[in-house]
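Student: Below is the sequence, then the predicted model.
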Amino acid sequence: MRKKYKIIDLFAGVGGIRLGFQNAFQSNAEFVFSSEIDKFSKITYECNYGEVPNGDITQIEASEIPSFDILLAGFPCQPFSNAGLKKGFDDTRGTLFFDIVRIVKFHKPKVLFLENVKGFRNHDKGNTFKVVQETLEELGYKVYADVLNAKYFGVPQNRERIYIIAFLDNEINFEFPSALNQEVKLGDILENKVNDKYTISDKLWAGHQRRKLEHKKKGNGFGYSIFTEESAYTSTISARYYKDGSEILIKQEDKNPRKLSPREAGRLQGFPDSFKIPVSDTQAYRQFGNSVAVPVIEALAKNILKEID
């Protein structure tokens, strides 16, 4: 009988990191606690996992959280104040990383899995990352960090994220997963028939083209991006995709380009079609844009399981 690992899911969103760990650990994972502040994300989480996440983590005592082995957190990138004054842990006060640390201090889990934007590594001249690393090392963890791109893990999206993985057992030599040699293209995740409401209006399309031209005159490459079924990958989907969809538009014959449907946005992040979307399109785009590329998480989780099992 293999060991069951108790896991907590912080800043859970719609549970993308959880899904990757569930896929990798199968019956070896037991989720004992989750937390998320956004009410619409909580609706999607409950609909898919049968539990309502707890609310604001800053209001929850570490002692109220059941004991656990693995902490998951896709936490926001915030600067640490007084940076450079070498206060270590106290530098983190007032940030959400502080809440991760106080929970880790109390529970001393075996593994920490943290995800953040690629720019986190150089944020505040590299200081933000340094404080995180040194704080975790002070707590006795061996820290690994690397940037992985989703396009090498079976989804047609150019999405780079930093993964910080820390082990209480200092004997562990963790290796980041290498790229899966899986050829994918955008057509693999597109639906056969998509409602016309996702085709952008003449007015919006004219605006996109006008702004693109203005950017071009200034000599920068900003503006909309158009992709076809044959495209190897799209640009990064973000939480603001619901606004105008300009970062990922799909070419259509004899029509204006269209946005991805919410289901396609989910697929672009590696969510299966069985993942339920109980919210409005606007919220669905925000939720998937804020989430993670599930197959990257799964590959990382498999390597973690190898080390601790």
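Tutor: Now that the structure is in, tell me what you want to look at.

Student: Only C-alpha atoms from now on, for both contacts and neighbour counts.
Tutor: Will do.

Student: residues in contact with S41?
Tutor: If a contact means CA atoms under 8 Å, 6 or more residues apart in numbering, then S41 has G13, V14, Q287 as its contacts.

Student: Which positions within the helix or strand hosting it qualify as buried?
Tutor: According to DSSP states H and E, S41 maps onto helix 39-49. Judged by neighbour count using 16 or more other CA atoms under 10 Å, the buried positions of helix 39-49 are F40, S41, K42, I43, T44, Y45, C47, N48, Y49.

Student: helices or strands next to the next helix-or-strand element following that helix in the packing?
Tutor: Once helix 39-49 ends, the next helix or strand along the chain (criterion: DSSP H and E) is strand 70-74. Contacts defined by 3 or more CA pairs under 8 Å, 6 or more residues apart in numbering; DSSP states H and E place strand 70-74 against strand 5-10, helix 16-25, strand 111-117.

Student: Let me know which of these is the nearest to D56.
Tutor: strand 5-10 (9.8 Å; CA to CA).

Student: relative to its centroid, which residue of this structure is most remote?
Tutor: For the chain, the C-alpha farthest from the mean C-alpha position belongs to D254; by CA atoms, centre = their mean, that distance is 35.4 Å.

Student: helix, strand or coil for that residue?
Tutor: coil (DSSP: H, G, I helix; E, B strand; the rest coil).

Student: which residues sit in contact with it?
Tutor: Taking CA under 8 Å, 6+ apart as the definition, D254 has no contacts.

Student: Can you report how many residues neighbour L96?
Tutor: Neighbours of L96 under the rule other CA atoms under 10 Å: 16.

Student: S291 now?
Tutor: When counting by other CA under 10 Å, one arrives at 22 neighbours for S291.

Student: contacting residues around P262?
Tutor: P262 makes contact with D281, A284, Y285, according to CA under 8 Å, 6+ apart.

Student: so the helix or strand hosting the second one versus helix 39-49, what angle?
Tutor: Same thing as A284. Following DSSP H and E, one finds A284 within helix 281-290. Per axes from the mean of the first three to the mean of the last three CA atoms, to 10 degrees, the angle that helix 281-290 makes with helix 39-49 is 80 degrees.

Student: Would you mind listing the buried residues in helix 281-290?
Tutor: Using 16+ other CA under 10 Å as the test for burial, helix 281-290 gives Q283, A284, Y285, R286, Q287, F288, G289, N290.

Student: Please apply the same query to stretch 3-13.
Tutor: Across stretch 3-13, burial judged by 16+ other CA under 10 Å covers Y5, K6, I7, I8, D9, L10, F11, A12, G13.

Student: ok, second structure coming up, stack it against the first:
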Amino acid sequence: MPAQICYLIYESGMIKNKHMVTSVYAQQLELFQLFESANVISFQSKFTFIDLFAGIGGFRIPLQELGGICLGYSEIDKEAIKVYQNNFIRYANVEEAYLGDITNLNKLPFEIDLLVGGVPCQPWSIAGKLQGLDDPRGKLWIDVFRVVKANQPKAFIFENVKGLTEPRNRKSLEYILNNLTACGYVVKYQVLNSYDFGLPQDRDRIFIVGIRNNLEKCWAFTFPNSLDKQLKLYDVIAGIQHSNFAKKKFPPEILFFDGKIPGSRGRFQKIDELNDFFTFADIRDGHTTIHSWDLIETTLREKFICQTILRNRRKKIYGLKDGNPLEFEVLQALIPSLQMEEINTLVAKEILRLIESKGYEFINSKISSGINGISKIFLPHAEAIGTLTATGTRDFVATISIECKEPEAYKQTFIQEIYVKKNYKPLTAKDYARLQGFPETFKIAESESTAKHQFGNAVSVPVVYHLAKALLKIIFIG
């Protein structure tokens, strides 16, 4: 039974014990081990909330689980509204206001305890061209300030991309924090990662929390700690192999060229282990990087030419660009006895291309584009997939795992057993939903691409659950 129905039944008096209501939904989430029934708390007096920039309800699901009653929601995306209403509104006659566009909101006709919302994040993302407060979507924060000041909720939670915390956006973040503080709140922020709250997704988001400064314990709030339990991809994504391979440790001189550990390695790239994913790109290197010359027939000489270009293309002596086209004369100096015919062959094989008056560069020069439509393939036992986005990714998941004890053989085993045999699959919208912590009962958009877009835009359900749980204890329990 969906949790939303449970709350309506509770309100009608058919269920007298509210703990029965809150436990039903927790049981639905046991598949992901995100929330255990013992951890679900009910507050003596149910709290109310408004769902701003509601999307498809990533905030609403955990807040209702914690006993919240939604008094109204604001959203302008028609497709998102359809999904939101299909999951939360159309079960019965619910006395709940559709608030429309936040730009038209001011004082609401009812008091609220909590204001939440995922304020549009594109102004601080690379995809959104980093225009910040100069972007019309960035200016929506001004509407947020107005609604907060006019309604004075006990607290608020706002979510945005991690990019808002980066040095180039420092003034924008300070502007937001200062204005929220001026509305009469003690304001704190922190970047939280979905992986730390039970999801196998590497997703960093900033959460801005405010508590009205006339409340007794307004300074007492602290952000929740990471959970002890983490899942792997095979725990969430259906149709892929479960495996428990013991990982072998390697010294840096074996794993890295010249033994130098790259400074750009991410959280899930261990410095003494082989990666649990393979990146398809001609501009990086390593035991888990797949190059175009690995996937088509090339000679050892051709591979050597490509590797030489790869290792020299970023050197400042050839230009200031992060990856410079190299002239034929430069290549001749780097590669003994190089002939133009050899370069022309690599151009014909669509590995290199000539940039007029600049030189030769790799065709597959963007990690986001990958090779042959593939950016990354994650193994089933990977700890986390990359951040899901509204614009989509070219990430895939292998349907089988591989175990390889020697680094030099790891790539070839992957190519032969997974890539060549097509033992991998794209992520579905249902996979997106699970990776964001949405329950199995959630009704997604009919269009696969629309659903992916919506889940990529959504907030991770368990992150909000544990964050709101910590906040509500301060406000209502103390």
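Tutor: Good, I have the coordinates. Keep in mind that this is a model prediction, so the values were computed, not measured.

Student: out of the contacts of S41 of structure 1, who's nearest L114 of structure 1?
Tutor: G13 (13.7 Å).

Student: Give me the distance between the closest one and V111 of structure 1.
Tutor: Using CA to CA, to the nearest Å, we find G13 of structure 1 at a distance of 20 Å from V111 of structure 1.

Student: so which helix or strand takes in G72 of structure 2?
Tutor: Here G72 of structure 2 is assigned to strand 69-73, by DSSP H and E.

Student: Can you state the mean residue-to-residue distance of that strand versus structure 1?
Tutor: For strand 69-73 of structure 2, the mean deviation from structure 1 after alignment is 0.6 Å (mean CA distance after the TM-score superposition for structure 1).

Student: returning to that earlier point: want to throw the helices and strands packed on strand 70-74 of structure 1 into CSV with distance to E229 of structure 1?
Tutor: Below are these laid out as CSV (distance: least, CA to CA, whole Å):
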stretch, distance to E229 of structure 1
strand 5-10, 35
helix 16-25, 25
strand 111-117, 27
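
Student: returning to what we had before: nearest to L180 of structure 1, of the contacts of P262 of structure 1?
Tutor: Nearest to L180 of structure 1 out of these is Y285 (CA to CA; 26.7 Å).

Student: Report the spatially nearest residue to the counterpart of G118 of structure 2 in structure 1, omitting neighbours in sequence.
Tutor: Per TM-score structural alignment, the equivalent position to G118 of structure 2 in structure 1 is G74. Leaving aside its sequence neighbours, G74 of structure 1 sits nearest to E115 (CA to CA, 6 or more residues apart in numbering; 4.5 Å).

Student: Alignment lookup: that neighbour to structure 2.
Tutor: For E115 of structure 1, the aligned position in structure 2 is occupied by E159, per TM-score structural alignment.

Student: Does that match touch V119 like I think?
Tutor: Yes: in this structure E159 of structure 2 lies within contact range of V119 using CA atoms under 8 Å: 6.3 Å.

Student: Would you mind telling me which of these two has more residues around it?
Tutor: Higher neighbour count among E159 of structure 2 and V119: E159, with 24 against 18, using other CA under 10 Å.

Student: re earlier: specify, as a residue range, where the helix holding A284 of structure 1 falls in structure 2.
Tutor: Aligning helix 281-290 of structure 1 against structure 2 (TM-score structural alignment) gives residues 448-457.

Student: How far off centre is the matching stretch?
Tutor: 12 Å (CA atoms, centre = their mean, to the nearest Å).

Student: now the helices: where do they sit in structure 1?
Tutor: Applying DSSP state H to structure 1 gives helices spanning 16-25, 39-49, 96-107, 127-138, 202-217, 241-244, 262-268, 281-290, 294-308.

Student: As a markdown table, those helices with distance to F275 of structure 1 would be great.
Tutor: Below are those laid out as a markdown table (distance: least, CA to CA, whole Å):
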| stretch | distance to F275 of structure 1 |
| --- | --- |
| helix 16-25 | 10 |
| helix 39-49 | 7 |
| helix 96-107 | 28 |
| helix 127-138 | 33 |
| helix 202-217 | 30 |
| helix 241-244 | 19 |
| helix 262-268 | 8 |
| helix 281-290 | 11 |
| helix 294-308 | 12 |
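
Student: that older thread, the match of G118 of structure 2 and V292 of structure 1: what is the separation?
Tutor: G74 of structure 1 is 8 Å from V292 of structure 1, by CA to CA.

Student: which neighbours do those two share?
Tutor: Going by CA under 8 Å, 6+ apart, residues that sit against G74 of structure 1 and also against V292 are I17.

Student: With neighbour numbers in mind, choose between those two.
Tutor: Applying other CA under 10 Å to G74 of structure 1 and V292 shows that V292 carries more neighbours, namely 28 against 22.

Student: and the more buried one, what does it touch?
Tutor: Contacts of V292 of structure 1 by CA under 8 Å, 6+ apart are G16, I17, Q269.

Student: Throw these into TSV and include distance to Q182 of structure 1 and neighbour count, thanks.
Tutor: Putting the contacts of V292 of structure 1 into TSV (distance: CA to CA, whole Å; neighbours: other CA atoms under 10 Å) gives the following:
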residue	distance to Q182 of structure 1	neighbour count
G16	21	26
I17	21	28
Q269	15	26
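
Student: Nearest to L190 of structure 1 among those residues?
Tutor: Nearest member of these to L190 of structure 1, counting by CA to CA, is Q269, at 12.6 Å.
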